[in-house]
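J.: I'll drop the sequence and a predicted model, then ask my questions.
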Amino acid sequence: MQTIWAKQALVADQWANAVTVEIAEDGRIHQVKADTAPTGLQVGALLPSPANLHSHAFQRAMAGLSERQGPSGRDTFWTWRALMFRFLDALTPDDVEAIAAFVQMEMLEAGYASVGEFHYLHHQPDGTSYADIAEMSARIAAATETSGIGLTMLPVLYMQGGCDASALTQGQIRFGNDIDQFEKLYARSAQILGTLPSDTQLGVAPHSLRAVSRESLAAVLELAPSQPVHMHLAEQIAEVDEVVHAYGQRPVDWLLSHHDVTERWCLIHCTQMTGHETVSLARTGAVAGLCPITESSLGDGIFDGRNYLDQNGRFGIGSDSNIRISLSEELRTLEYSQRLRDYGRAILAAETKSTGRNLYSNAVAGGAQALGRASGGIIADNWADLVALDLESVDLEGRTGDAILDSFIFAGDDTLISDVWSAGRHMVHDGKHIRRNAIEHMYRKTMRGLRERI
């Protein structure tokens, strides 16, 4: 039994003082008590740790390499995508494991206890399967054993180059499966995940309306009738236009009118929605998977956060391209994008919660829902997904209640984090991952090898 004592803690979405949290051997919270004497490991502010609900781990190795103009003198999402395709052709299974372990370590140090890996790099560079069809999934799983992060694996079905059912290009063939191959990949992934800790989850990810057919989307949903479903949706204007031309409706409208979108769904980005689509999506109870740093980096657009929350919409946060791993910056970027568009301040605050508190609480609840993870609050029987902030730091001096989260998100950064637990695994001490040196060593070695091959 681990015991943590916090000066302040956000317990069941309410602030409490002098809180003792006991963690059972199985990684779940055993008991929570307020107004207690100091005992065990003593921390400043204890918070439920949010999930990082959307990651493409391998893209971390590309960070900082795509900041040049495209061939036409103007860079876009589509020129970045072409560069990404060329880059991934050089990646080996060993590379993917080392990169994934490193970015998962960074996620833990940034305050995330778990990750949804939207995993589409399945095959060899020529598109043929490895001897084990789920070799790359196994490498993601191995990385999580090293990093200690909680994992919801989301194997991706990717079948075609566009809504016109065009063939996959050279850059995409490592992603491709028909539905029969995907069923084998999914089953093998389930076997692999069975060797990981019991907080591990398996979902399914039809990549997008562009990359799967109507029939294959229906087949994937039958394959995983109760698991999390994640899907890219309405990210770019050109994508919306292509779907309208092929389907006769905008992406969100088409999906909601043809499928039973419920709480198990997580729709990624949704930066190109009409007001009607925003309201309709919010009312389904599904989670909007927002990735503000990546969406800013790629010029995707701005999610309509205020109108969505006014309809009780649910959202979570993801790091997507992993160009920068920062929980505080993701939340700050989300709010500031709303301010720039709407010419106001505290746009995503609520009547009884400050901006930082409302952002954080929504991200915690939405992330847990999206990953099918029994977390989302410091409550008995939840997984002990916890993050501690250092109240002795300059930016948190004298802060209490919601002001702690406001200062963390808008005045400070992730260096205010002292400790992180994932399902009770105490992976970050004094701001550093317990295996940082070994993980960083392997990542540096991998990057040197990649530079020689690219």
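T.: That came through fine.
J.: when you work out contacts or count neighbours from here on, use the C-alpha atoms and nothing else.
T.: OK.
J.: can you list the buried residues in stretch 349-366?
T.: 349, 354-366 (16 or more other CA atoms under 10 Å).
J.: what's the spacing between it and its chain's center?
T.: Between the centre of stretch 349-366 and the centre of its chain there are 18 Å (CA atoms, centre = their mean, to the nearest Å).
J.: wait, doesn't residue 415 sit right on residue 431?
T.: Yes: with contact defined as CA atoms under 8 Å, residue 415 reaches residue 431; the gap is 6.8 Å.
J.: the helices in the protein, which residues?
T.: 77-88, 93-109, 135-147, 179-193, 214-223, 237-247, 251-258, 275-284, 292-297, 305-310, 327-342, 355-370, 402-406, 436-453 (DSSP state H).
J.: possible to save the ones you listed as JSON lines with distance to residue 44?
T.: Shown next, in JSON lines, are those (distance: least, CA to CA, whole Å):
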{"stretch": "helix 77-88", "distance to residue 44": "41"}
{"stretch": "helix 93-109", "distance to residue 44": "16"}
{"stretch": "helix 135-147", "distance to residue 44": "24"}
{"stretch": "helix 179-193", "distance to residue 44": "35"}
{"stretch": "helix 214-223", "distance to residue 44": "44"}
{"stretch": "helix 237-247", "distance to residue 44": "45"}
{"stretch": "helix 251-258", "distance to residue 44": "43"}
{"stretch": "helix 275-284", "distance to residue 44": "35"}
{"stretch": "helix 292-297", "distance to residue 44": "28"}
{"stretch": "helix 305-310", "distance to residue 44": "30"}
{"stretch": "helix 327-342", "distance to residue 44": "17"}
{"stretch": "helix 355-370", "distance to residue 44": "17"}
{"stretch": "helix 402-406", "distance to residue 44": "10"}
{"stretch": "helix 436-453", "distance to residue 44": "23"}
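J.: of those, which is nearest residue 169?
T.: helix 77-88 (9.3 Å; CA to CA).
J.: helix 436-453 and that closest one, what's the angle between them?
T.: 100 degrees (axes from the mean of the first three to the mean of the last three CA atoms, to 10 degrees).
J.: how far off centre is helix 77-88?
T.: The answer for helix 77-88 is 21 Å, by CA atoms, centre = their mean.
J.: try it against this one:
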Amino acid sequence: MRKLIFDAALLPSGWASDVAVDCSGGMIAKVAANASSDGRERIRGVALPGLPNLHSHTFQRGMAGRAEIRGTEEDSFWTWRQAMYRFLGRLTPDDVEAVAAFAMMEMLEGGFTALAEFHYLHHDADGRPYANPAEMAGRIAAAAAETGLGLTLLPVLYAHGGFGGTAPNEGQRRFVNSLDGYFRLVEASRAALAGLDDATLGVAPHSLRAVTPDELGALLGAMPTGPVHMHIAEQVKEVADCLAWSGQRPVEWLLDHADVDDRWCLVHATHLTGAEIRRMAPAGAVAGLCPITEANLGDGLFEGHAYRAAGGRFGIGSDSNVQIDAPGELKLLEYGQRLNHGARNVLADPGGGSTGRALYEAALAGGAAALGRRIGALDAGYRADVVVLDTSQPDLCLGSGDSWLDRYIFVAGRSAIDSVIVAGRTVVTHGRHHKRDAIVRRTIAALARLAS
């Protein structure tokens, strides 16, 4: 049992002072406001539930900044994808583990306490399966164990190169599995997670480009429970190609052909019509938004205002990990809506209220649902994941209540994070992960080898 007390905390019922939190077995056993500090470990600052990161490809952290040179033609997601294929050609399992640990460390330092890893790098550089189909998945699990980050692992089914079962190209050879090979991967991934406390296994049909309708149906039939994540409607070309293949837009097709419900996370869903929004929101699916990556790739802007008005749920992710910053994702999400609509405080609740609070609580609820985990609240029965803000900072010292969240998200950002607790264990102190030095040394060595 670890007995903590925070100066203030955001509870499901609202803000409270002198909040006692008892942690046992990684979970919150009891929470009490206005508590005595006798016999408790006082942690100064404002305690927030840690944010879930609902979408990431950790290996891509190793190529951050490598694709910011314009080519001879107009650059887009599709030219970036070719740069990504070239980068991953030399990655070894050791490299993947080192870069994943670095990315996960940055997630913890940046306000995320749990991750859904959309994991599609399965095979060796020649496209041959490893003797253990989950060799790479095991490296992701090892990085999570080292850093302390909570993990939902999503092995990806990537079977084809384009709509209608198009053959994959050479750059995709490290991703591709048959259905039988994929089911072996899932079972091996389950074994890879066995050594982690409180890990979750889901599935991820990569996209409608990468699986056929029959393959999607077989996957869903074999995995009737647990999280299901899918890339969808990220790019204008993807929408056009789906229309050419099926006569329907991607989200429209999926809603007509799969039982999309509250275990689904539709990642990006950038390009939606009003009719798609009105169907997707009540289905309970979470929109998996990654504003920093979506801006970096030129994807476009998700129609957040209409989706929220329809009762839709969303969460945030770091996707390509070009920059890992939980409050920064929320800020850019709101700023994108402001630019799109020519208005301020677009995603705040109607009738007034804090934009920071609305963004943060929506991302907690949507992210927890997408990860399939009991996280996202400082309450009994939830995992003891806490981000503590430093209220001695100038931007936060005169704040209180919701203004702490507004100033955290829109002003101070991740520099306001003092300590982070995951499953009741402190992993970040004064903004630094406890294993930062060793993780950084190993990552630099891996990147130096890749650059040689």
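T.: Cool, the structure landed. Values in this document were obtained by computation on a predicted structure and should not be read as measured data.
J.: and the TM-score between them?
T.: The TM-score (TM-score structural alignment, normalised by the length of structure 2) is 0.98; 449 aligned residues with a CA RMSD of 0.9 Å.
J.: coming back round to it: looking at residue 415 and residue 431 of structure 1, which one has more neighbours?
T.: residue 431 (21 against 18; other CA atoms under 10 Å).
J.: relative to residue 130 of structure 1, how far out is the closest residue to the more buried one other than its chain neighbours?
T.: The spatial neighbour of residue 431 of structure 1 that comes closest, neighbours along the chain excluded (CA to CA, 6 or more residues apart in numbering), is residue 418 at 4.4 Å. Computed as CA to CA, to the nearest Å, the residue 418 of structure 1 to residue 130 of structure 1 distance reads 41 Å.
J.: contacts only, for residue 363 of structure 1.
T.: Residues in contact with residue 363 of structure 1 (CA atoms under 8 Å, 6 or more residues apart in numbering) are 50-51, 315-317.
J.: how about 6 Å then?
T.: Residue 363 of structure 1 is in contact with 316-317, counting by CA atoms under 6 Å, 6 or more residues apart in numbering.
J.: quick one: stretch 100-107 of structure 2 to structure 1 mean distance?
T.: Following superposition, stretch 100-107 of structure 2 is found to deviate from structure 1 by 0.3 Å on average (mean CA distance after the TM-score superposition for structure 1).
J.: contacts for that stretch, please.
T.: Contacts for stretch 100-107 of structure 2 (CA under 6 Å, 6+ apart): 58-59, 143, 147.
J.: now do stretch 193-209 of structure 2
T.: 151-158, 162-163, 226-231.
J.: that older thread, farthest-separated two in the contacts of stretch 100-107 of structure 2?
T.: 59 and 147 (15.5 Å).
J.: circling back: which one of residue 418 and residue 130 of structure 1 is surrounded by more residues?
T.: The neighbour count for residue 418 of structure 1 versus residue 130, taken as other CA under 10 Å, is higher for residue 418 (23 against 13).
J.: that one: what's it in contact with?
T.: Applying CA under 6 Å, 6+ apart, we find residue 418 of structure 1 in contact with 388-390, 430-431.
J.: now residue 119 of structure 2. Nearest residue, chain neighbours left out?
T.: residue 155 (5.1 Å).
J.: how near is the residue lying closest to residue 345 of structure 2 once chain neighbours are set aside to residue 403 of structure 2?
T.: Excluding the flanking residues, the one nearest residue 345 of structure 2 by CA to CA, 6+ apart is residue 355, at 5.9 Å. To residue 403 of structure 2, residue 355 of structure 2 is 9 Å away according to CA to CA.
J.: now the counterpart of residue 42 of structure 2 in structure 1. Nearest residue, chain neighbours left out?
T.: Applying TM-score structural alignment, one finds that residue 42 of structure 2 aligns to residue 41 in structure 1. Distance criterion CA to CA, 6+ apart; nearest residue to residue 41 of structure 1, sequence neighbours excluded, is residue 4 at 4.8 Å.
J.: repeat for residue 440 of structure 1
T.: residue 102 (6.4 Å).
J.: next one: residue 129 of structure 1
T.: residue 123 (4.8 Å).
J.: wait, that neighbour sits on residue 172?
T.: No: with contact defined as CA atoms under 6 Å, residue 123 of structure 1 does not count as touching residue 172 (10.1 Å).
J.: so what's the residue count around the nearest residue to residue 66 of structure 1 once chain neighbours are set aside?
T.: The spatially closest residue to residue 66 of structure 1, leaving aside those adjacent along the chain, is residue 80, at 6.6 Å (CA to CA, 6+ apart). Residues lying near residue 80 of structure 1 (other CA under 10 Å) number 18.
J.: and what of the one 4 residues further on?
T.: Applying other CA under 10 Å, we find 18 other residues in the vicinity of residue 84 of structure 1.
J.: what's the answer for the one 5 residues further on, then?
T.: Residue 89 of structure 1 has 18 neighbouring residues, counting by other CA under 10 Å.
J.: residue contacts, it?
T.: Residue 89 of structure 1 neighbours (CA under 6 Å, 6+ apart): residue 125.
J.: that one and residue 237 of structure 1, how far apart?
T.: For residue 89 of structure 1, the distance to residue 237 of structure 1 - CA to CA - is 27 Å.
J.: which residue in structure 2 aligns with residue 258 of structure 1?
T.: Aligned partner of residue 258 of structure 1 by TM-score structural alignment: residue 257.
J.: once you drop chain neighbours, what's closest to residue 425 of structure 2?
T.: Here the residue nearest residue 425 of structure 2, using CA to CA, 6+ apart, is residue 26, at 7.6 Å.
J.: pretty sure that neighbour is touching residue 422, no?
T.: No: Residue 26 of structure 2 lies out of contact with residue 422 (CA under 6 Å); the separation is 7.7 Å.
J.: who has more neighbours out of these two?
T.: Using other CA under 10 Å, the more surrounded residue of residue 26 of structure 2 and residue 422 is residue 422, with 24 against 21.
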